[in-house]
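Undergrad: take a look and give me a structure for this.
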Amino acid sequence: MCNTKFLTIFCSLLYITFVTSDLLSSIDCLNRGFSSDNLLCSNCHDLKQFKLNELENTCQQCCTHTDNDDDDEKGIKYNRAVLTVCTCKFGRYPQIEAFIKSNRPKQFPTFSFKHVPGAEPVLHLYNDKDENVQSLGIEKWDTDTLTAFLEENLQV
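TA: You can find the predicted model right below:
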């Protein structure tokens, strides 16, 4: 009898988690292990490679849609990217420092780094007319996330 009650509750939670199509509140997302802070919707597709397909719907409900989400499907990419951050903040952002000091930036000829006194890490993205079309706070990104984002969204 107890197993039946547990199974009913468990199935109900699965239904609520995976079938609901509305966006979830930030608290609901945090309770499910997702933070909407800098979680890009384009990254939700990456869950499949780790055999976590069942989490993709919840990820899509918790992620931040960017202006180029629809453009990604069309193959439109940013012309260049500039990462601005104060080097005095590298202690707070060791992953950003590791990326800057590694060979990874050399993979992206249109990527540059700019020291801005007092600035938190922000990735500025430019179109082919050299207009800043989007700026993303990347405080919580690690080196792999930044590399993957540039690979997917920056023209080579």
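Undergrad: from here on, just use CA atoms for contacts and neighbour counts.
TA: Fine.
Undergrad: thought residue 100 was touching residue 113?
TA: Yes. Using CA atoms under 8 Å, residue 100 makes contact with residue 113 at a distance of 7.5 Å.
Undergrad: of the two, give the one with the bigger neighbour count.
TA: residue 100 (17 against 13; other CA atoms under 10 Å).
Undergrad: now show me the structure for the sequence below, then we'll compare the two:
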Amino acid sequence: MNPIGRYVMLAFLGSYGGVGVQSDSETDVDTPTQCASWGFDPSELLCSTCDDMSRFQLGSHLIQECQQCCHSDGRKLESVKYPKAILEVWAYPQVQAFIKSERTSRYPGLTIKYVRGADPTIKLLDEEEDVVETLAIDKWNTDSVEEFLDLYLDTAALTLEDDKATP
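TA: Purely as a prediction, here's the structure:
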């Protein structure tokens, strides 16, 4: 790998807080010395960091080396679906555009709540309507909000419940 590519990769890893421990299944490298020669610290390299590297188009060879030196951090590829969500907002044009569009009708489990002076947040709720996660979305655009809801809001379960409740 050329020195510039190695520098970009190390800067990327530094911004993620470093690099992890060897994975049981993903480690093909016998020694930490080989990982160090590639610029990785197997005691701190998380495999999710290697997965994130693909966004920066650093090359498949570099990503493969990373995956050989990383350890699993338990991050699942499948997302948990939540039955309901609350979108709290005040005056953020990006989020307001989403709210005023017809896109919100695609999410029957989504409640829009206006909170004076509040930064926009999404609260994900479980079946008992307890808040499980709260996410700040002040830097998100309309498409990001929609993608997130598509990924984490379980619209199918709510539609089935609504159909059963209708006589």
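Undergrad: need the TM-score from the superposition.
TA: The TM-score (TM-score structural alignment, normalised by the length of structure 1) is 0.58; 110 aligned residues with a CA RMSD of 3.3 Å.
Undergrad: shared neighbours, residue 100 and residue 113 of structure 1?
TA: Here residue 100 of structure 1 and residue 113 have no joint contacts, going by CA atoms under 8 Å, 6 or more residues apart in numbering.
Undergrad: so residue 112 of structure 2, which of the three states?
TA: Three-state call for residue 112 of structure 2 (DSSP: H, G, I helix; E, B strand; the rest coil): strand.
Undergrad: please apply the same query to residue 55 of structure 1.
TA: When classified by three-state DSSP, residue 55 of structure 1 comes out as helix.
Undergrad: just give the number of residues close to it.
TA: Other residues close to residue 55 of structure 1 by other CA under 10 Å number 17.
Undergrad: could you do the one 5 residues further on as well?
TA: Other residues lying near residue 60 of structure 1 total 22 when counted by other CA under 10 Å.
Undergrad: that one is in what secondary structure piece?
TA: Using DSSP states H and E, residue 60 of structure 1 sits in helix 56-62.
Undergrad: hey, where'd the helices end up in structure 1?
TA: Using DSSP state H, the helices assigned to structure 1 run over residues 2-19, 26-31, 41-44, 56-62, 69-74, 94-101, 143-153.
Undergrad: out of these, deepest packed?
TA: Ranked by mean neighbour count, the helices of structure 1 are led by helix 56-62 with a mean of 23 (mean count of other CA atoms under 10 Å).
Undergrad: packing partners of it?
TA: helix 2-19, helix 26-31, helix 41-44 (3 or more CA pairs under 8 Å, 6 or more residues apart in numbering; DSSP states H and E).
Undergrad: what do you get if the cut-off is 7 Å, keeping everything else the same?
TA: helix 2-19, helix 41-44 (3 or more CA pairs under 7 Å, 6 or more residues apart in numbering; DSSP states H and E).
Undergrad: contacts for the longest one, please.
TA: By CA atoms under 7 Å, 6 or more residues apart in numbering, the list of residues contacting helix 2-19 of structure 1 from outside reads 57-58.
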